[in-house]
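**Student:** Turn this into a structure:
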Amino acid sequence: MGAEKYQKMVYERMQENFLKWMEWDTIKENELYAFLHMLKGTAGSVGLNGLSVIANEKLANLNETSELEWIKEQWTVYLSPLIEALSFYEANQLQKDIKEVAQALVRNDTKKEFILIIDNDMAFIAYLKNVLEEKGFSVIVAHNGKRGIELIYEVQPAIVFLDIALPDNDGFSILNNIKKIKKDRTFIAIMSSQPSKENRIRAYVLGAMDFVAKPVDEDILFAYVANRLAYRKELEYAIVIDELTQVYNRKHFEGQLKMLINQYEKIGEVFTVAIIDLDFFKKVNDTYGHLIGDEVLKGFATLVKELKREQDIACRYGGEEFVLLMPNTDIGEAYQLVEKIRQTMAQKVFTVNGTTFYVTFSSGVMAVNQQYKHSKKLLEAADQALYAAKTTGRNRTVQFDSSIVDVKKLKQLKVIVVDDVYIIRDMLKTHFEELAINDEMIAEVTSFGDGLTFLQSSWYDANYKYIILLDWMLPNMSGIDVLKEIRARYSSKEVIVSMLTGQTGEKYVLEAFQNGADDYIRKPFQIVDVSSRILRLAERIF
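**Tutor:** Next up is the predicted model:
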């Protein structure tokens, strides 16, 4: 606690100087030198090494005895890393126990629902995103219809606010294309400044759940969002059938799994679980479109229902992943059944516009036993077997045994921080290194002080997914230019980029999204907020 006390004093001293100088027209270079000299020694002594490094770098260009006058625009730009570091500290100083908060966030906050805004008005997007996130909602945005449709399928948001006027298509056409998404109980609301009777009628006819007129009243909007999310939660609890595939959903699976485990513990009745994942399903979506992808999912589910036994329970686990619970079945019997389904699926013909294609799956099979009788451990074992099936060629079924315990790798995520402020890089890097993301995902963290060094490094490895926190203002090469270089080589399916920016104004938001940014985080920010966004963004790419 002693070090924290003195660190706080250093930041307070910085703030006093900056506030005092802001009232002056100019300051002398020797005053600037004296301040940085003090900061270099004091900050380093109390553990603020980042501030000490910055101060030392800035001192190198100053003359201790110079009477040169620095105007406000000059010294604020020159000391911008320190000003930014101070803002960062102030935004985070109220945190009582960052590890405890972060772990609670991992347990609870990652389950938050996304709200998607599809709108061409970047000022309105920025405003709406800000007011909703201040209330704790998770918001993603798209500035055209094409990107909006992609995010609907990738993220499956709880609520979509869709404007009528879009640059690439009108909102009604988009609505007509995505209305089938209601199978996932997404609430689609037209949000428009054209609330005519005709537009309202057309919106409802095409499948919108609501019509929200602009300008928006914040209090009404908050009440609306809370109402729809609560209703969605009720639906999820009440409905056990996946609407697209007509097999059971994940919630029902979890309940049935718990029941079978209880039976095993009471009377020793063995059961087996198989996790099934359609091979290269994203390629199907990319090649033939999401509607055809949906037809593949439905076709597979129908096949499973035809071939499974009456007592078997088929469920859609999520996306293109399914599970099959087989009561009173040992692993050998289960393997034979899953293999029968796999071989039949491999021969099933799918057709689109006269073109035929085939879809296979990989599967991992695990039977309950005394060592693996808890749901989490049982599913982890089946998932390890699934991973072994994928890494050994796909289109196969693998039974779990001890030889593959170490085969399954955790989902590999790399978080890269590109920021010229050392203290921000250091604090983010330290935080994420100490944060255990969850049992299935591990994050490696690296950082760079400028974009050019980052791009010239061998940072990319196809075995990883990436989230890059990219500062807007960088030396030598701007963050936007770095973003362009990233997007020229990698898509959002491989590399998600979140801009870190102190810039305000719609033009910056628009420029970021137009050049391929997936998100933006305004400075100053709190580390736990960044953690939350990282976790939610990571869910999109795995």
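**Student:** For the rest of this, base every contact and every neighbour count on C-alpha atoms.
**Tutor:** Fine.
**Student:** Assess the claim that residue 424 and residue 83 are in contact.
**Tutor:** No. At 11.7 Å, residue 424 does not count as touching residue 83 under the criterion of CA atoms under 8 Å.
**Student:** And the helices in the stretch 351-500 of the chain, which stretches?
**Tutor:** 375-391, 422-434, 451-456, 479-489 (DSSP state H, counting those that start in this stretch).
**Student:** Please render those as JSON lines that adds mean neighbour count to the earlier fields.
**Tutor:** Listed next are those as JSON lines, based on neighbours: other CA atoms under 10 Å:
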{"stretch": "helix 375-391", "mean neighbour count": "21"}
{"stretch": "helix 422-434", "mean neighbour count": "18"}
{"stretch": "helix 451-456", "mean neighbour count": "16"}
{"stretch": "helix 479-489", "mean neighbour count": "17"}
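**Student:** Turn these into a markdown table, including distance to residue 318.
**Tutor:** A markdown table is the format used below for those (distance: least, CA to CA, whole Å):
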| stretch | distance to residue 318 |
| --- | --- |
| helix 375-391 | 14 |
| helix 422-434 | 27 |
| helix 451-456 | 35 |
| helix 479-489 | 28 |
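**Student:** And the strands in the stretch 151-300 of the chain?
**Tutor:** Here the stretch 151-300 of the chain has its strands, by DSSP state E, counting those that start in this stretch, at 159-162, 187-192, 210-213, 271-278.
**Student:** got the angle for the longest one vs helix 375-391?
**Tutor:** When you say that, I think you mean strand 271-278. 40 degrees (axes from the mean of the first three to the mean of the last three CA atoms, to 10 degrees).
**Student:** same for strand 271-278, what does it pack against?
**Tutor:** Helices and strands touching strand 271-278, by 3 or more CA pairs under 8 Å, 6 or more residues apart in numbering; DSSP states H and E, are strand 321-327, helix 331-347, strand 361-367, helix 375-391.
**Student:** Point out the other helices and strands that the last one packs with.
**Tutor:** Put plainly, it is helix 375-391. Helix 375-391 packs on helix 250-267, strand 271-278, strand 361-367, strand 397-399, going by 3+ CA pairs under 8 Å, 6+ apart.
**Student:** Another sequence for comparison is provided below:
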Amino acid sequence: MLNQVEATILEWRQRPYITEQELIRYFDQFLETADKFERTDAASFIRHRLERVFDRKINKKWFEDDWLPHLLDLKGAVSGDQPLSPREVRQTMQNEAELKMNDLTVPDLPVVLIVDPDTTYQTDMKQLLDQHAVQTGIALTVQKGIELLDSMNPALVIVDEQICEEAEETVCKEARDRILSESIPLVMTIHDGKAERIAELYDSGVPDVLVKPFDKRVFVSLIQNRIRMSRMVKAQITMDDLTGAYNRNAIERELIKLHKRHAAATLKGYSVAMIRTDYPETNKDPYDYQVNDLLSVKLVEAIMREKWKQDLIGMYKGKFVLLSPEGTEQDVKAVLDRAEDTFTALIDQDDALPSGMTFSAGVAEAGEEAEPPKKTIFHAEKALRLAKRRGGRTISLYSMESKQDQVNDEIVLIIVDDDRVVREMLTHHFTKRKVIAGRPLMVKTYPDGLSFVEGDWYEKDRQFIVLLDGIMPKMDGIEALQRVRNEYGQSNIVISMLTGRKGDREVARALSLGADDYMVKPFNVREVGARLDRLFERLNAL
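**Tutor:** The predicted model follows:
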């Protein structure tokens, strides 16, 4: 009976809510069982709850905070313990919530997802794996198993063949393909141990097959072996070799998972932090690659020490990114505040690194309407730019910045060309387009290099993309390029040269003098737009 209660708790926790009708039906059925086995204490407890608690509104929704106290009390009645007081129930639920969110004393245990309709079997396997330091996730349907793939990131999945027979063939195939495509070990449990059936499963791509009932020692050894292999493969395909952080492809996959869970309301929300180290003015060579590599290692180590267990640290567009499922902006700021102290301590312990190294970060929380993940990233990058412009060593929260305090997010597109048709064509296209990579833009034009370099266009807090023709009267593009780089540097200006097809020598010279890109005339204006979208990423990484 105790296992039955625990299995029900596992099952109901996978659902957003249950109805009062389901709860009453469950207590009625449990009452029959208690009477049958003469469990008078449990039967008395159930009768009391049925008479005093439920108002018989069959469609009333009971969320976990509502139904869990009753099942915990039932569990206590079955085991002979005293029912929990309301205060004890709240404390139990709070402890569990804290463990879910952040328990830095708990080791990073692997998670095994069990997809099986048999709740008794699931409870037995959970207890067995718990004894061997393996966490478990439970799904009673294939569809629920697919949802938990996103939220749990399991190291291994166990699927019962019977559950696939009961589900639609396309759903089961989707689950299998999804598991194998993400290099997650899959174990299929079956009841028919005939060699033909086992061979058929192997031929279909299933890596491991276990016939029920199986020896528990063999089962545990197999699971531990496959988890070790999974971790080795995962490290090779998703981790940065230098720092141990996730690579960009892995981060993008995790972002998509978070977005799907948020859109489906199975995740309350998530936050993203974009992070860059700050170089002090006393550092004569901020581009020393050995120093940069060592700083990256120390930064990741500091964040790994302080982050929540479910948070992910990775690389994205030349910066570090922290993904925090369920975390708010303030939660992530608290993590980064601790990480800053740890980072400083690690730097001070290493004589090879210059003292005074810090980092800046921008944090953004996904919107309530499940905005696209790129928009959340964009907001975090915007907050990071503001932090850097404030001198660094700052953690800027996107939501806390008033409209007056936020930097003007408009990109200034400057077209410098002596051909009036080219200027008007590009101006018309980009004025109609209105954005570059999602950023609003303003268009300015100049008919020659001299009017451009002498123009009153530069603002240190703005970002610029310049389309600069190579051959013009009064001052050509090469000389204008040199003047701009000498006077304004390249921290917030990206320059793309416009050149003729036979301008290879001029292109090479322009790139050596600080041009970021070049485009060959004649060009398609839509292709120019696509190139500028990519240039925006370069501008944003500066």
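**Student:** Report the TM-score for the pair.
**Tutor:** Between these two chains, after superposing, the TM-score reads 0.48 (TM-score structural alignment, normalised by the length of structure 1); 307 aligned residues with a CA RMSD of 3.8 Å.
**Student:** circling back: any idea which of the helices and strands packed on helix 375-391 of structure 1 gets closest to residue 411 of structure 1?
**Tutor:** Across these, residue 411 of structure 1 has its closest neighbour in strand 271-278 (15.6 Å, CA to CA).
**Student:** Show me what counts as buried in that closest one.
**Tutor:** For strand 271-278 of structure 1, a neighbour-count test (16 or more other CA atoms under 10 Å) marks 271-278 as buried.
**Student:** and what of stretch 71-82 of structure 1?
**Tutor:** Those would be 72, 75-76, 79, 81-82, for stretch 71-82 of structure 1 by 16+ other CA under 10 Å.
**Student:** so residue 143 of structure 2 makes contact with residue 171?
**Tutor:** Yes. Using CA under 8 Å, residue 143 of structure 2 is in contact with residue 171, at 7.2 Å.
**Student:** circling back to that earlier point, ok, so of the buried residues of stretch 71-82 of structure 1, who is nearest residue 8 of structure 1?
**Tutor:** When the buried residues of stretch 71-82 of structure 1 are compared against residue 8 of structure 1 (criterion: CA to CA), the nearest one is residue 82, at 14.5 Å.
**Student:** still on that earlier bit, quick one: the buried residues of strand 271-278 of structure 1 as a markdown table, columns for distance to residue 447 of structure 1 too.
**Tutor:** Listed next are those as a markdown table, based on distance: CA to CA, whole Å:
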| residue | distance to residue 447 of structure 1 |
| --- | --- |
| 271 | 47 |
| 272 | 45 |
| 273 | 42 |
| 274 | 40 |
| 275 | 37 |
| 276 | 37 |
| 277 | 34 |
| 278 | 36 |
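**Student:** With distance to residue 530 of structure 1 added, can I get the helices and strands packed on strand 271-278 of structure 1 in JSON lines?
**Tutor:** As requested, those are arranged in JSON lines below (distance: least, CA to CA, whole Å):
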{"stretch": "strand 321-327", "distance to residue 530 of structure 1": "29"}
{"stretch": "helix 331-347", "distance to residue 530 of structure 1": "42"}
{"stretch": "strand 361-367", "distance to residue 530 of structure 1": "35"}
{"stretch": "helix 375-391", "distance to residue 530 of structure 1": "28"}
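**Student:** so which of these gets nearest residue 497 of structure 1?
**Tutor:** Nearest to residue 497 of structure 1, of these and by CA to CA, is strand 321-327 at 26.5 Å.
**Student:** Could I get the full set of helices for the stretch 1-150 of structure 2?
**Tutor:** So, for the stretch 1-150 of structure 2 - with DSSP H, counting those that start in this stretch - the helices run 2-12, 20-36, 40-52, 64-79, 86-101, 119-130, 142-152.
**Student:** for those helices, which one sits closest to residue 294 of structure 2?
**Tutor:** Of those, the one closest to residue 294 of structure 2 (CA to CA) turns out to be helix 86-101, at 30.4 Å.
**Student:** can you give me the angle that closest one makes with helix 64-79?
**Tutor:** Going by the same axes, to 10 degrees, helix 86-101 of structure 2 makes 110 degrees with helix 64-79.
**Student:** Burial-wise, tell me which of the helices and strands packed on helix 375-391 of structure 1 comes out on top.
**Tutor:** Greatest average neighbour count among those goes to strand 361-367 (a mean of 28), per mean count of other CA atoms under 10 Å.
**Student:** what about the longest helix in structure 2?
**Tutor:** helix 216-238 (DSSP state H).
**Student:** Now that helix: buried residues?
**Tutor:** Within helix 216-238 of structure 2, the residues that count as buried by 16+ other CA under 10 Å are 223-224, 226-227, 230, 234, 238.
**Student:** try stretch 373-384 of structure 2
**Tutor:** Going by neighbour count (16+ other CA under 10 Å), the buried part of stretch 373-384 of structure 2 is 373, 376-384.
**Student:** So which of those sit within helices?
**Tutor:** Among the buried residues of stretch 373-384 of structure 2, the ones falling in helices (DSSP H) are 373, 376-384.
**Student:** Going by distance to residue 337 of structure 2, which of those residues wins?
**Tutor:** For those, the nearest to residue 337 of structure 2 is residue 384 (14.9 Å; CA to CA).
**Student:** surely that closest one meets residue 274?
**Tutor:** Yes. Contact criterion CA under 8 Å: residue 384 of structure 2 and residue 274 qualify, at 6.5 Å.
**Student:** intersection of neighbour lists for those two?
**Tutor:** 361-363 (CA atoms under 8 Å, 6 or more residues apart in numbering).
**Student:** Would you list the buried entries among those residues?
**Tutor:** 361-363.
**Student:** Could you tell me which of these are located in strands?
**Tutor:** 361-363 (DSSP state E).
**Student:** Out of those residues, which is nearest to residue 114 of structure 2?
**Tutor:** Among those, residue 363 lies closest to residue 114 of structure 2 (CA to CA), at 35.1 Å.
**Student:** Touching, that closest one and residue 383? I think so.
**Tutor:** Yes. Assessed by CA under 8 Å, residue 363 of structure 2 is found in contact with residue 383 at 6.4 Å.
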